[in-house]
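1. One predicted model, sequence on top.
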Amino acid sequence: MAFAGAQALSLLDAIGNDNSKGEYYLTDIVEIAGARGLAAAAAEADVEEVAGVNSRVQLAEAEAILQASLRRAAMENGATLVAPDTVFLSADTRLGRDVVVEPHVVFGPGVSVGDEVVIHAFSHLEGAHLEPGVSIGPYARLRPGTRLESGVRIGNFVETKAAHLERGVKVNHLSYVGDAHVGADSNLGAGTITCNYDGYSKFRTEIGAGVFVGVHSALVAPVTIGEGAYVGTGSVITQDVPADSLAIARGRQVNKDGRARDLRARLAEAKAKAKG
């Protein structure tokens, strides 16, 4: 049923429940509109388009009908859904031509995807804009405010939020990039974390173009990494890094010869005494 918005509230207010079940029937609006001299007409429609929703089961059935329609439209417009029944789209999802979507991908509201993007299995996207040639996942999560320029690669178990990654950036493994800007062709190694929240406020991380961040590094915002800089593996960066500099912020390794052997002997002796 459809009716003019200008009349909607007054018609709804006039619906009564004087019937055997004491329920309010939306279809009574037709009679009410006729009594007020408003025009009413019947239109023939497919049963799937006018199915009622009066329970959670019927709501799920209606959602399945909508999803089938959205998937069909996406494929007819040039996207490849490898396993269509496992892909869930929003009404405003926009997929470019020659996009490939692997199984078990969820598109929340506000996602636009450029041409020739590949979205690998088990990824979740919401409020994200992907330019052409981007690769996502598997097991990636793109949260609202994510903007990925052409050629960006987001790998497995990577999460982004309010992040702008310029062309060619690579974040391939196990990383969190939030409230951040990353310059073109930078590479963030496995386990890179932008520490953007201190328990009260959010802070931004600025990473210049051509930056290399070694694995298992924490960038404590607010912080800026200059263009062409290197961050050594395992560093905790709390101060700005100038362009083309090498930043190392970790404890120095110390090897103590024979100490492991002595430790094993001492622990074995203590264990034996404990057993009696």
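-> Arrived safely. Quick caveat: nothing in here was measured; it's all calculated off a predicted structure.
2. rest of the way, CA atoms for contacts and neighbours
-> Noted.
3. tell me which element the closest residue to His216 other than its chain neighbours falls in.
-> Leaving aside its sequence neighbours, His216 sits nearest to Gly191 (C-alpha to C-alpha, 6 or more residues apart in numbering; 4.3 Å). Counting by DSSP states H and E, there is no helix or strand that carries Gly191.
4. Val171 is in contact with Gly191, correct?
-> No - judged on C-alpha atoms under 8 Å, Gly191 makes no contact with Val171 at a distance of 9.4 Å.
5. neighbour-wise, which of those two wins?
-> Val171 (28 against 22; other C-alpha atoms under 10 Å).
6. Packing partners of the biggest helix by length in the chain?
-> Determined from DSSP state H, the single longest helix within the chain is helix 56-76. In terms of contacts (3 or more C-alpha pairs under 8 Å, 6 or more residues apart in numbering; DSSP states H and E), helix 56-76 is packed against strand 80-81.
7. what's the following helix or strand after the strand it packs on?
-> strand 94-95.
8. hmm, who's touching the following helix or strand past that next one?
-> Going down the chain from strand 94-95, the next helix or strand is strand 100-101, by DSSP H and E. Residues outside strand 100-101 that contact it (C-alpha atoms under 8 Å, 6 or more residues apart in numbering): 79-82, 87, 116-121.
9. which element follows strand 100-101 toward the C-terminus?
-> Next element after strand 100-101 (DSSP H and E): strand 106-107.
10. rewinding a little: residues in contact with the residue nearest to His216?
-> 173-176, 215-217.
11. What of Ala209?
-> So Ala209 contacts 182-186, 226-228 (C-alpha under 8 Å, 6+ apart).
12. which one of these is nearest Gly22?
-> Val182 (60.9 Å; C-alpha to C-alpha).
13. on that earlier part again, filter the contacts of strand 100-101 down to the buried ones.
-> 79-81, 87, 116-121 (16 or more other C-alpha atoms under 10 Å).
14. got those as CSV, with distance to Ala45 columns?
-> Converted to CSV, the buried ones among the contacts of strand 100-101 look like this (distance: C-alpha to C-alpha, whole Å):
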residue, distance to Ala45
Ala79, 28
Thr80, 29
Leu81, 28
Val87, 27
Glu116, 36
Val117, 36
Val118, 37
Ile119, 36
His120, 37
Ala121, 36
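15. Farthest-apart pair in those, please.
-> Among those, Val87 and Glu116 lie farthest apart (C-alpha to C-alpha), at 17.5 Å.
16. And for Ala40, the neighbour number?
-> Ala40: 12 surrounding residues under other C-alpha under 10 Å.
17. who's in contact with it?
-> By C-alpha under 8 Å, 6+ apart, the neighbours of Ala40 are 30, 33-34.
18. And here is the other one:
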Amino acid sequence: MSIATVILAAGKGTRMNSDIPKVLHPIAGAPMLVHALQAARSLEPAGMVVVAGHGAEAVTQVVQEYDEETQVVVQDEQLGTGHAVQQARAALDGFDGTVIVLYADTPFVRPETLQAMIDARSTQDVVVLGFEATDPGRYGRLKMAGETLEAIVEFNDATEAERAITLCNSGVVACDAATLFSLLDAVTNDNAAGEYYLTDIIGLARARGLSAGVVTCPQAETLGINSRAELAAADALFQQAARATAMEDGVTLLDPASIYFAYDTVIGRDTVIEPHVFFGPEVTIESGARIRAFSHLEGCHVARGGVVGPYARLRPGAELSEDVRVGNFVEIKNATIDAGAKVNHLSYIGDAFVGAGANIGAGTITCNYDGVLKHHTHIGARAFIGSNTMLVAPVSIGNEAMTASGSVITSDVEDGALAIARAHQTEKPGMARKLMQMLRAKKARQTRGN
């Protein structure tokens, strides 16, 4: 069955109290819109359409960064969900298959649930995603006659008896494209809100003798986000699920509640994650690694056997090969650390290559930025960089070379050489005692003067 998806992302989100379009507020490091796009993409659709409105330019940019082939259309006036879906009509011209309507602010509908809706389309003309609500509140209600969905009634238009129904509407709909737009043509705005409701297509379909059914899912999948509090709740829900999945996949989380995952974090089994670790987007950790407490990782890769932290920061472009050690208060950015190398203490390695088995002493800095451009540092295999070395890029340190502690290295060092670049040490006999006596006397005079 050919599938296309329409994702509604036009709302302003007034309750967010934000200049940012609601659908661009992040959950686990990605705009909630991206979560909806991921769910849609899992169906391998023939086409994807996003209906933007408020902040359309910013929404379009996010969509294009995710998938250049996804089309964006604009709903200039927000006249309801039915009107929003109508805006996708031209983009789907000629499409002959099932259209699934999704919502950018309802980002947790699982691919398995969407597949169940597609399967249900084999026996139903229109399929709606519903859920049993513990507190139905202001959700639209699904009026059933046995297994048949007769109508969806919005809360504002519902009778007391209809408001007592606990089977609620998520808003997600699957329908043949031609049928969907034919039904939308018949939708009116004769309701309490004066809007064109997508939900009205159910009553219209039944009046035409078409069948309508319901697929249900847990209420958590249909969580809608309209406020900062709901955004925080959604993020917490995502984290809870991500932690459970990681542990099921063989990852040890020493304090699960303190670990923060991004939407795309990948961790191999037998990896140990210590407390208070933060994963930003685009992090991959291979099997058997250990990420120690209070470390922050984003845009990086850690190979098998790697140990990171505690209190380490891996920034975008950090590539750690097998059995690399990155220790406390070390920052790695846009750098490859080859197998078995060690950067154990208080160092910054940026725009660099560190060869296999090299040892980077405490306080080492690659001075990579001249105020305009970034420059590269190359450190050879089995090199030994003495503590408190400043490597002024561009510079290359040869294989098995050494730098003396406290050196400022501005020129290349050949293989096997020792580079010493620091001021000559001089010694003044007895001067330390004399200096301290002078300072103490000065302090005593100041004390008496006060």
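-> Perfect, I can see it now. Just so we're clear, the structure is a prediction, and the values are computed from it rather than from any experiment.
19. where does the TM-score land?
-> Put the two chains on top of each other and the TM-score (TM-score structural alignment, normalised by the length of the first structure) is 0.90; 272 aligned residues with a C-alpha RMSD of 2.7 Å.
20. The second structure: which residue goes with the residue nearest to His216 of the first structure?
-> In the second structure, Gly191 of the first structure lines up with Gly363, judged by TM-score structural alignment.
21. hang on, Ala161 of the second structure is in a helix, isn't it?
-> Yes - assessed with DSSP: H, G, I helix; E, B strand; the rest coil, Ala161 of the second structure lies in a helix.
22. Which strands or helices does the longest strand along the second structure pack on?
-> Of all segments of type strand in the second structure, defined using DSSP state E, the longest is strand 167-176. Counting contacts by 3+ C-alpha pairs under 8 Å, 6+ apart, strand 167-176 of the second structure packs against strand 98-103, strand 126-132, strand 141-145.
23. returning to what we had before: and which of the contacts of strand 100-101 of the first structure is nearest to Ala4 of the first structure?
-> Using C-alpha to C-alpha, those come closest to Ala4 of the first structure at Val87, 34.5 Å.
24. who's in contact with the closest one?
-> By C-alpha under 8 Å, 6+ apart, the neighbours of Val87 of the first structure are 71, 81, 101-107.
25. how close does it sit to Val105 of the first structure?
-> 5 Å (C-alpha to C-alpha, to the nearest Å).
26. Ok, Thr192 of the first structure next?
-> With C-alpha to C-alpha as the criterion, Thr192 of the first structure and Val105 of the first structure are 24 Å apart.
27. Gly268 of the second structure - how many residues pack around it?
-> 18.
28. and what of the one 5 residues further on?
-> Residues contacting Ile273 of the second structure under the criterion other C-alpha under 10 Å number 22.
29. The aligned partner of Val213 of the first structure in the second structure: neighbour count?
-> Per TM-score structural alignment, the equivalent position to Val213 of the first structure in the second structure is Ile385. Counted with other C-alpha under 10 Å, the neighbours of Ile385 of the second structure add up to 28.
30. Ala233 of the second structure now?
-> Ala233 of the second structure, neighbours per other C-alpha under 10 Å, totals 15.
31. Same question for Arg36 of the first structure.
-> 9.
32. do the same with Val53 of the first structure
-> Neighbourhood size, Val53 of the first structure [other C-alpha under 10 Å]: 12.
33. how about Thr216 of the second structure, what does it touch?
-> Neighbours of Thr216 of the second structure in contact, by C-alpha under 8 Å, 6+ apart: 129-132.
34. and Leu66 of the first structure, what pairs with it in the second structure?
-> With TM-score structural alignment as the criterion, Leu66 of the first structure lines up with Phe238 in the second structure.
35. before we move on, what about Ile237 of the first structure?
-> With TM-score structural alignment as the criterion, Ile237 of the first structure matches Ile409.
36. Find the nearest non-adjacent residue to that match, please.
-> Leu391 (5.0 Å).
37. you'd agree that neighbour is up against Thr410?
-> Yes - counting by C-alpha under 8 Å, Leu391 of the second structure does reach Thr410; the two are 6.6 Å apart.
38. These two: who's more crowded?
-> Neighbour count, other C-alpha under 10 Å: between Leu391 of the second structure and Thr410, Leu391 has more, with 27 against 15.
39. Give me the distance between the more buried one and Asp415 of the second structure.
-> Where Asp415 of the second structure is concerned, Leu391 of the second structure sits at a distance of 16 Å (C-alpha to C-alpha).
40. where do the helices sit along the second structure?
-> 32-41, 56-66, 81-86, 111-120, 160-163, 177-185, 200-207, 228-248, 431-449.
41. closest to Gly213 of the second structure out of those helices?
-> helix 111-120 (7.8 Å).
42. okay, and stretch 141-161 of the second structure goes to which residues in the first structure?
-> Going by TM-score structural alignment: stretch 141-161 of the second structure matches no residues.
43. correct me, but Gln67 of the first structure touches Leu89?
-> Yes - with contacts counted by C-alpha under 8 Å, Gln67 of the first structure reaches Leu89, the gap being 6.6 Å.
44. wait, doesn't Ser90 of the first structure sit right on Gly108?
-> Yes - in this structure, Ser90 of the first structure is within contact of Gly108 by C-alpha under 8 Å, at 5.7 Å.
45. Now for Gly371 of the second structure, how many residues are close by?
-> Gly371 of the second structure: 6 neighbours (other C-alpha under 10 Å).
46. One more: Gly37 of the first structure?
-> Under the criterion other C-alpha under 10 Å, the count of neighbours that Gly37 of the first structure has is 9.
47. The one 10 residues further on too?
-> By the criterion of other C-alpha under 10 Å, Val47 of the first structure has 8 neighbours.
48. Now which residue in the second structure aligns to it?
-> Checking TM-score structural alignment: Val47 of the first structure goes with Gln219.
49. Look up the closest residue to that match, ignoring the ones flanking it.
-> Among residues not flanking Gln219 of the second structure along the chain, Phe131 sits closest, at 5.5 Å (C-alpha to C-alpha, 6+ apart).
50. can you pull the contacts of the one you found?
-> 167-170, 216-219, 222.
51. any idea how far Gly234 of the first structure is from the residue nearest to His216 of the first structure?
-> From Gly191 of the first structure to Gly234 of the first structure the distance is 9 Å (C-alpha to C-alpha).
52. Overlap of the contact sets of those two?
-> In contact with both Gly191 of the first structure and Gly234: 215-217, using C-alpha under 8 Å, 6+ apart.
53. What is the neighbour count of His424 of the second structure?
-> 5.
54. just Val62 of the second structure next, same as before
-> 17.
55. I'd assumed Ile207 was in contact with Thr194 of the first structure.
-> No - using C-alpha under 8 Å, Thr194 of the first structure makes no contact with Ile207, being 10.4 Å away.
56. Could you tell me which residues touch both of the two?
-> Ala180.
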